[in-house]
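Asker: From the sequence below, what's the structure:
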Amino acid sequence: MAFDPALLDEIRTRVPLTTVIGRRTKLVRSGRNWKACCPFHGEKTPSFYVYDDHFHCFGCGVHGDVISFVMQSEGRSFPEAVEQLANEAGLEVPRQDPRSEARAREAQSLGDVLQLVQGIWRRKLLEHEGRDGLSYLKRRGLTDATIEAFGLGWSGDGRGGLVEELRGHGVPPEALLHAGLMRVDEHGAAKGELFFSRVTFPIRDRRGRIVSFGGRTLGDGQPKYLNGPETALFSKRRTLFNLDRARQSAREPGQNLIVVEGYMDVIALHQAGFHAAVAPLGTAMGAEQIEMLWQVSPEPVLCLDGDAAGSRAALRAAETALPLLKPDRTLRFCRLPESDDPDSFVRREGPDAMRRVIEGATSLADELFSVVAAGIAQRGPEQRAGIRARLEALAAQITDRALASEFRRTLLERFFSAVRPAGRKSGDGRGRVAARGPVARTLPPDGALERLRAMTALLLRYPEHLPELELPFSSLELPADLDGIREAMLNWLAEQPHGVVLTSEGLDLWLGAHHLAEQKHALLSVGLPRLPCGPDDTAFPETGPLQRWWECYGLENLPAFRQGVMEEVRSALSDPTLTAWPEGLNARMRAMERLSRGESADEGLAEEG
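Answerer: Modelled structure (predicted):
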């Protein structure tokens, strides 16, 4: 019974071999791989090794992939093993009929056709006909050994020579069409060779079988790079150029799995000693390709240009990866100078410089923040609010809840560090560190400390206002004792699931667990602006805690506070869908009115003092 090779490859990609084998025997890490006592023969010293897509026992010699392991360990037939693993991967196994078996036979025959074409094009490159192609490759710095290793070739002039030569091998033009080597007219009929006057790059699947070709024109023709179309053998979204070599090399010490943009980047890095480089085929990285990367390495490095296109590519890859992230698999990013790609950089600067770039790769969280929040310090409050919302939305895409919470906390720590005034570290030295820069204002000495204590105390008593006040609260310059409390409060907020009700009791438990209960008690025991005596808030007959907080905040810089409120009022007035002022804007407007009349939170502080 024959199965579609694409289905079998999809099963091998989706079902981790370590998961299946781990059900039968205990696996332990051995470098980048795993080892165990062989489940097929009794032994006390592990000699059974599991790699990314196959296993091998050096004791009894048994070896195979995930399908053969199920067959050998559970006594299942090949079709039974395929069906079991397909169900596990959420794939539908097509019913075996003459048509599906014919497709399987066609795929095998297409592979034979592509192998014949590869031999012809390799020969042409070394003949007089391919002299321009060979000269181009030499100018790009490739050695004979590299050209041979990657099987680079020359497609010829496209005047029917390939068709005629293959006809002598019994291959009809229809087979070339099905293999993706012919152009088609509007009716789907062959009308000429797809690749002509191009340097050719054989594209192999993860097992090293040729599934298609890419070609690079030497003239001004477009497109400069051309890939073969989708066929029974070839799917762009399930293929990475050079993965067959890279997955072997990535196990070697000092080799990182590197993702670059194109063929020549991969080949140049390989020649420079970076043998574990791969590239997508003219499209953005898809989910299937990222899963393939993780089968080889838990932390592949995306090496991108330093220009705007590189930033866009980084963001696309990150957004694709976020829903798939797990604690043990992520992406890292490194950037080259704006005018460089990996090919040009490694040829000009050399392998050592390239190695330093790769070793300096940043985390996925850092890359996300740098792309989304570029220039945040120069943005206005509306733009900063939008950036913060974007960062939180990105973290929310992660399906692993604990990991999503950690990402959100990390991104918001970076956010608040960037918008917070300069000159301060977090109270315990572990958290957010502000970017240095000029301080925009000087705190007035009279009453300033009391106001800062009052603002912190109000949020300790009414943490339900923390989400709305998180940004202005984080922008304050606080003394060390208040800063430590604030750091804990914001970390607590970052831990709370979306939509949960924030209570002072929950915050108290968090502060107690972080040994800050005494500091909180000391803060609440000194002068506070009319803090309520009970849950009915009778101590706030005229103003609520939100308005009182904004009054304290406005006293720090009244002109800037007034300007911000008026900008938000103008924005609200221009919104035709708004039927009532938001509560927060109401509180700021009332605070601004009281401050403008000369009534302030300082009066409340004086009364309490």
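Asker: Going by C-alpha atoms from here, please, whenever you check contacts or count neighbours.
Answerer: Fine.
Asker: where along the stretch 51-200 of the chain do the strands fall?
Answerer: Residue ranges of the strands in the stretch 51-200 of the chain, as given by DSSP state E, counting those that start in this stretch, are 55-57, 63-64, 153-154, 182-184, 190-193, 198-204.
Asker: Please generate a structure for the following sequence too, so the two can be compared:
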Amino acid sequence: MSRIPEAFIHDLLARTDIVELIGERIELKRAGKEYRGLSPFTNEKTPSFFVSPQKQMFFDFSSGKNGNAIGFLMAYDRLSFVEAVEELARRAGLEVPREGGAPARVLMDGPLDALAAAERFFRDRLRQTPVAIDYLKKRGVSGETAKRYGIGYAPDRWDALTEFLKDTRHAIEAGLLVPREGGGCYDRFRHRIMFPIRDTRGRVTGFGGRTLGNDPAKYLNTPETPLFHKGRTLYGLYEARQASTGPLAQLVVVEGYMDVVMLAQHGIHEAVATLGTATTRDHLQLIFKTANRVVFCFDGDRAGRAAAWRALEQTLPELHDGRECAFMFLPEGHDPDTLVQTIGAEAFRARMRAAQPLSQFLLGELVRQVDLGTLEGRARLLALARPHLDKLPAGSLRTLLLDELAHLARMDRTDVEQALRRSDPPARGNAPPAAAERGSAAARPVRRLMQLLLERPALAERAEHVELLAQANVPGTDVLVAAIDFFQAHPGATAAQLLAAWTDTARGRAIGRLLADPLPPLDDTALEAEFRDGLHRLCQRALKARVEALLAQARIRTLTEAETREIEAMTRQMRTRPPDT
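Answerer: Predicted coordinates for the structure are as follows:
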């Protein structure tokens, strides 16, 4: 009978982060150097379950259980020893070898080794490439910082790494090389500054590369592999943990590799970055396992605020008591990299401390959309707030938000709670005919714009102020904005490709219905002019709604200087005509 080699089990446990494993199953909160939670094996009311990242062990003082990752899976998932080992191996991308059975084969040893070898290769080539060194010097990156983050350089050749890595199969599995149709392979990264991306145990699982040439893809990441998942990885998290002698009080989420690197060089080591993707729930769970406060850092323009809103929606379900979230908006023309070099670390930290709390950002964005000077506006505020309150876990923050809503709506707290409970929207099929007719009429311009866009996807390249459209309060604008975003991100894509990307979704079905109702023939000039004018009218409607909301606020309070400037800017913009095509 075959058995699992003991050496493999030791290696498997070394590759497993027990905090991540257990955190996927129960809620853990940092408590000093350990993590604490309620026992998953008893019905206790106070936490007595601890996980030690240093020891890679769990201790349950309520039930008396303790052990390593294998022991936890056996107790919690009720697996046998072999099943628990196989589950950990599956997570790590390993095939379990057997002594006395089939020859042992560890699938991911090769890819991990290939990634580690690639990091050494890129770092070595950086030292030999003056143009890459000069680029980093111009960006202000010191040699010590480059060494700390393992920054390297991918040569401007199709086969530099291919020749260096003898076993190309493992390098292909790791996303480093790309197979050719006729056989062989070539380097995925060429003429780029290379940033190794590490998991929470410090292993390189992927790379990000910044081009030094004219490549239209300014940044390029490793594709999704069994080891690398963008939606579950944060650049700089391992380095942030290593730089701290104790628990981190907070993490600041930025957008780029250079932002993380330059902040760390200025002593702000708690910065992490998403990898060219929006913040996910998995990102937030990683963040809150490390720190109890997160500061999102975004551009101060409309696109930045829209991105902040998407991050807010992902954060709400994770805001259990003791956790905080804030939003820091950057001055125009700056990203964290340039701002910290301009104002220094202390001033940057002061901005982090003054970041807008989630509750203030949430209520501020909702109030923008209503007129608090009318009964209808205050009623609409409650309706807009409800889905966000429903996402919040029960706790003090939710209670305080209800109190603030009651103040804004000029109602008693009890009345607000009752109003929120009975504000379920009527079923679409039971909507009054007049309301349905008005909604259909309001959505007609958006439907027409969608038809024009599907007919000529290249029109997306001319779309401006897209982030404004969502504020126009016209049904269907969210689909229109998503379609424009898709075509801008995929130049040359067709309506069929959009339909394929939205397969089995409500948006995809709506697109399918539009494609089944083709437009009458239009010449190119007329089609472009109609699309441009339609977008302009929607933007004007959004601007008008925002100005009216601010003017309503002015009747009940003094507007801030920023709000006054915003009214002036929007009023000027409302007087403009769309540019000629």
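Asker: Can you calculate the TM-score here?
Answerer: Once superposed, chain against chain, the TM-score is 0.60 (TM-score structural alignment, normalised by the length of structure 2); 398 aligned residues with a Cα RMSD of 4.1 Å.
Asker: before we move on, the earlier item: could the strands of the stretch 51-200 of structure 1 be laid out in a markdown table, adding distance to A6 of structure 1?
Answerer: A markdown table is the format used below for those (distance: least, Cα to Cα, whole Å):
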| stretch | distance to A6 of structure 1 |
| --- | --- |
| strand 55-57 | 21 |
| strand 63-64 | 18 |
| strand 153-154 | 26 |
| strand 182-184 | 22 |
| strand 190-193 | 25 |
| strand 198-204 | 13 |
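Asker: For P79 of structure 1, which of those strands is the nearest?
Answerer: Closest approach to P79 of structure 1 among the strands of the stretch 51-200 of structure 1 (Cα to Cα): strand 63-64, 16.0 Å.
Asker: For that closest one, name the packing helices and strands.
Answerer: Counting by 3 or more Cα pairs under 8 Å, 6 or more residues apart in numbering; DSSP states H and E, the packing neighbours recorded for strand 63-64 of structure 1 are strand 55-57.
Asker: Where in structure 1 does whichever helix in structure 2 runs longest fall?
Answerer: Counting residues, the longest helix found in structure 2 (DSSP state H) is helix 524-554. Aligning helix 524-554 of structure 2 against structure 1 (TM-score structural alignment) gives no matching residues.
Asker: I'd like the next helix or strand past that helix.
Answerer: Toward the C-terminus, helix 524-554 of structure 2 is succeeded by helix 561-574 as the next helix or strand (DSSP states H and E).
Asker: quick one on the thing from earlier: tell me which of the strands of the stretch 51-200 of structure 1 is the most buried.
Answerer: Counting by mean count of other Cα atoms under 10 Å, strand 153-154 has the highest mean neighbour count of those, with a mean of 28.
Asker: Which parts of the stretch 351-500 of structure 1 are strands?
Answerer: Under DSSP E, counting those that start in this stretch, the stretch 351-500 of structure 1 gives strands at 362-363.
Asker: Okay, helices next: where are they in it?
Answerer: With DSSP state H, counting those that start in this stretch as the criterion, the stretch 351-500 of structure 1 has helices at 351-359, 364-372, 381-396, 401-419, 448-461, 466-474, 480-495.
Asker: What of the stretch 101-250 of structure 2?
Answerer: 109-127, 130-138, 143-148, 160-164, 168-173, 237-243.
Asker: Just put those helices in JSON lines and tack on distance to G64 of structure 2.
Answerer: Listed next are the helices of the stretch 101-250 of structure 2 as JSON lines, based on distance: least, Cα to Cα, whole Å:
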{"stretch": "helix 109-127", "distance to G64 of structure 2": "36"}
{"stretch": "helix 130-138", "distance to G64 of structure 2": "54"}
{"stretch": "helix 143-148", "distance to G64 of structure 2": "42"}
{"stretch": "helix 160-164", "distance to G64 of structure 2": "52"}
{"stretch": "helix 168-173", "distance to G64 of structure 2": "42"}
{"stretch": "helix 237-243", "distance to G64 of structure 2": "30"}
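Asker: right, and the ones you listed - which one's nearest R532 of structure 2?
Answerer: Closest to R532 of structure 2 of the helices of the stretch 101-250 of structure 2 is helix 130-138 (Cα to Cα; 40.2 Å).
Asker: which helices and strands sit right next to that closest one?
Answerer: Contacts defined by 3+ Cα pairs under 8 Å, 6+ apart place helix 130-138 of structure 2 against helix 109-127.
Asker: Mean per-residue distance, the helix it packs on versus structure 1.
Answerer: The superposed helix 109-127 of structure 2 is, by mean Cα distance after the TM-score superposition for structure 1, a mean 1.1 Å from where its aligned residues fall in structure 1.
Asker: equivalent range in structure 1 for that helix?
Answerer: Here helix 109-127 of structure 2 aligns to structure 1 at residues 108-126, judged by TM-score structural alignment.
Asker: same question, stretch 307-320 of structure 2
Answerer: Using TM-score structural alignment, stretch 307-320 of structure 2 pairs with 313-326 in structure 1.
Asker: how far out from the middle of the chain is the matching stretch?
Answerer: 3 Å (Cα atoms, centre = their mean, to the nearest Å).
Asker: want to try TSV for the helices of the stretch 101-250 of structure 2, with mean neighbour count as columns?
Answerer: Shown next, in TSV, are those (neighbours: other Cα atoms under 10 Å):
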stretch	mean neighbour count
helix 109-127	19
helix 130-138	14
helix 143-148	13
helix 160-164	17
helix 168-173	20
helix 237-243	18
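Asker: quick one: buried residues of stretch 360-378 of structure 2?
Answerer: Within stretch 360-378 of structure 2, the residues scored as buried using 16 or more other Cα atoms under 10 Å are 361-363, 366-373, 377-378.
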